[in-house]
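Participant: sequence? don't have it. structure:
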């Protein structure tokens, strides 16, 4: 059965961001499965599904969340996206990590940071 995107998902995914997710999946594999309800409705992972399609993948790993009310599912759709945005960065440590990884020749675009952010 096909996965069903949540029609009221307020999170948007640009083509560039989907490409970033696809690059991450290609490099690291599936580190974060798609979360679905008992009817294959997507709760979290809309962008990951778009990236999988971009990569030509026919199947994706899922975790089925059972026992959630409709309201809980709707809240989780939002919370899954927003809670990570509420975190901060230790900019000094981040700068050191990015510099070290750059010296190792690692593709820093896989971090999700753009060239201007990395240079800052």
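Facilitator: Received the coordinates, thanks. Bear in mind that the values here come from a model prediction, so they are computed numbers and not experimental data. Numbering: from 1, shown residues only.
Participant: hey, let's count contacts and neighbours off CA atoms from now on
Facilitator: OK.
Participant: quick check: longest helix of the protein.
Facilitator: Counting residues, the longest helix found in the chain (DSSP state H) is helix 70-85.
Participant: in that one, what's buried?
Facilitator: For helix 70-85, burial by neighbour count (16 or more other CA atoms under 10 Å) applies to 73, 76, 77.
Participant: And stretch 106-120, by the same measure?
Facilitator: For stretch 106-120, a neighbour-count test (16+ other CA under 10 Å) marks 110, 118 as buried.
Participant: Same question for stretch 58-73.
Facilitator: Within stretch 58-73, the residues scored as buried using 16+ other CA under 10 Å are 62, 64, 73.
Participant: quick one: terminal-to-terminal distance for it?
Facilitator: Start and end residues of stretch 58-73 are separated by 25 Å (CA to CA, to the nearest Å).
Participant: Please list the residues outside it that contact it.
Facilitator: 30, 33, 34, 35, 36, 37, 38, 40, 43, 49, 52 (CA atoms under 8 Å, 6 or more residues apart in numbering).
Participant: ok, structure two:
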């Protein structure tokens, strides 16, 4: 594989491409080029047809680049060229972020979170609370479903913990109100029902043989 510099006008898109480049991806590639320059070479065959880097090519043309660093891969069969295009896209997509290291790096950046490929607002949330990583990160291809589920469970646990911490305060308030109710019974409530057993136990009566009514002694 030879490394060289070629004019972008000389490079050609393949007739078919296995990767669809969204507007968002091209926008983020442009951000990366503006911030860091070209960090990954475009791979072409001997006919200058792009095998790897079509999205990068589009971003560079959009920014007015005239030349690009290019790897020229020769000697590939037509089948191998197709396989290379498929393999490059798939193997790159299989990687996932190490979230622990990612969060450490974000904290070390101390608020300088203008990072191509990420929404700065989301990164701010991650730094504020490492557990609050939302599904929106999956839009950038950084997490698989298992990692997203783990973060959802972490969020649920944190919310449950917050609720449990509030519960004792509510119980203490209720307990403080309960003695007040018992100490100050209403006239038609507990005081009446408690007084009747005392009358029954301490006073005696007889039944009038004529009318059948109770006569209290």
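Facilitator: Received it, and whenever you're ready, just let me know what you need. This structure is a prediction, so every number in the text was calculated from the model and none was measured.
Participant: TM-score of the superposition?
Facilitator: The TM-score (TM-score structural alignment, normalised by the length of structure 1) is 0.87; 117 aligned residues with a CA RMSD of 1.7 Å.
Participant: Dump the buried residues of stretch 58-73 of structure 1 to JSON lines, plus distance to residue 13 of structure 1.
Facilitator: Conversion of the buried residues of stretch 58-73 of structure 1 to JSON lines gives the following (distance: CA to CA, whole Å):
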{"residue": "62", "distance to residue 13 of structure 1": "20"}
{"residue": "64", "distance to residue 13 of structure 1": "23"}
{"residue": "73", "distance to residue 13 of structure 1": "20"}
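Participant: out of these, who's nearest residue 24 of structure 1?
Facilitator: Nearest to residue 24 of structure 1, judged by CA to CA, of those is residue 62 at 17.2 Å.
Participant: Residue in structure 2 paired with the closest one?
Facilitator: Using TM-score structural alignment, the partner of residue 62 of structure 1 in structure 2 is residue 70.
Participant: Same check on residue 100 of structure 1?
Facilitator: Counting by TM-score structural alignment, residue 100 of structure 1 corresponds to residue 108 in structure 2.
Participant: repeat for residue 73 of structure 1
Facilitator: Using TM-score structural alignment, residue 73 of structure 1 lines up with residue 81 in structure 2.
Participant: State the distance from its match to residue 6 of structure 2.
Facilitator: Applying CA to CA, the value for residue 81 of structure 2 to residue 6 of structure 2 is 20 Å.
Participant: swap in residue 69 of structure 2?
Facilitator: Counting by CA to CA - residue 69 of structure 2 and residue 6 of structure 2 are separated by 7 Å.
Participant: cool, and residue 196 of structure 2?
Facilitator: Residue 196 of structure 2 sits 105 Å away from residue 6 of structure 2 when distances are taken as CA to CA.
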